[in-house]
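Trainee: whatever this is, show me its structure:
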Amino acid sequence: MAFENPGRDEIKKILENAGNIAVVGLSDKTDRTSYMVSQALQNNGYRIIPVNPSVSGEILGEKVYASLKDIPEPVDIVNVFRRSEYTPEVAREAVEIGAHVLWLQLGIVSEEAYEIASKGGLTVIMDRCIKVEDSILIGKR
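Mentor: So this is what the prediction gives:
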């Protein structure tokens, strides 16, 4: 069956119920899209958990973790800023930690990651920007 993103109503519910959003590939460089999107989400009241094995310390005032498995608390959405070929491994980790949603950012698509995550019970969103969806569906909190 061909992949299809959830409808806007379902995406809105996902965002309204999101607690922790782990951002895989979040850069500490302020001019990067991952940083700007995460900062905007944070400004709208979401809790961001940075995941980047190349950065230690904090990004946007939050402790950085090397992998999803290192996060010591529940994760609702795994938001991915990695190239498509790296997403199947992220999907496996997202299933392992019991996340609810695997969200691949704009321009990122992986049928394999979709198969892994959906078989693991996760809702999958691909090739969509979480910041744009939040702005359209929710706006300022």
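Trainee: rest of the way, CA atoms for contacts and neighbours
Mentor: Fine.
Trainee: in this structure, which spans are strands?
Mentor: Using DSSP state E, the strands of the chain run over 20-24, 47-51, 58-59, 62-63, 77-80, 101-104, 123-125.
Trainee: the structure of the following sequence is requested for comparison with the preceding one:
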Amino acid sequence: MTAVDPLSYSDTKLRGILSTVRTIAMVGASTNASRPSYHVMEYLQGRGYRVIPVNPGTAGKVLLGELVYPSLHDIPDKIDMVDVFRASETVGPVVDDAIAIGARVIWMQLGVRNDEAAVKGEAAGLDVIMDRCPKIELGRLGNGA
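Mentor: This next block holds a predicted model:
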């Protein structure tokens, strides 16, 4: 895969991921209610997911009922999916951390694409989705996702 290759994920793959994950760590979650990550977190919680915010700048605060952690390594619970709201060039270390904590999925938000990190994640057995939003995909796929 190269950065110019279009990204295509089957509905079956997306449904499979979204129907099996339960706990999501959101890297780059914002306590600012006008930021997209805030709305995505709120939506996912409303759909029954537990979303744990990760942001070193707001660690220790409570966001939408969940404690904000400074890093993935600090979360005491098992994480199924890591949802990344960070710049594409910063995703490599996030993937390394996701592998280290035993996450099953790396999901990079709209506009976030790092092919090198994706290859590394896939080689470690993770499902990798790039340049997609789980909120949008859940809405598009319907209630059965």
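Trainee: next, the TM-score between them, please.
Mentor: Here the superposed chains carry a TM-score of 0.94, computed using TM-score structural alignment, normalised by the length of structure 1; 141 aligned residues with a Cα RMSD of 1.6 Å.
Trainee: adding distance to residue 92 of structure 1, write the strands of structure 1 out as CSV.
Mentor: Listed next are the strands of structure 1 as CSV, based on distance: least, Cα to Cα, whole Å:
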stretch, distance to residue 92 of structure 1
strand 20-24, 13
strand 47-51, 15
strand 58-59, 24
strand 62-63, 22
strand 77-80, 11
strand 101-104, 10
strand 123-125, 13
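Trainee: turn the ones you listed into JSON lines, columns for mean neighbour count and distance to residue 93 of structure 1.
Mentor: As requested, these are exported to JSON lines (neighbours: other Cα atoms under 10 Å; distance: least, Cα to Cα, whole Å):
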{"stretch": "strand 20-24", "mean neighbour count": "24", "distance to residue 93 of structure 1": "11"}
{"stretch": "strand 47-51", "mean neighbour count": "25", "distance to residue 93 of structure 1": "12"}
{"stretch": "strand 58-59", "mean neighbour count": "18", "distance to residue 93 of structure 1": "21"}
{"stretch": "strand 62-63", "mean neighbour count": "14", "distance to residue 93 of structure 1": "19"}
{"stretch": "strand 77-80", "mean neighbour count": "26", "distance to residue 93 of structure 1": "10"}
{"stretch": "strand 101-104", "mean neighbour count": "26", "distance to residue 93 of structure 1": "10"}
{"stretch": "strand 123-125", "mean neighbour count": "22", "distance to residue 93 of structure 1": "14"}
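Trainee: residue nearest the middle of structure 2, spatially speaking?
Mentor: By Cα atoms, centre = their mean, structure 2 has its centre lying nearest to residue 83, at 0.8 Å.
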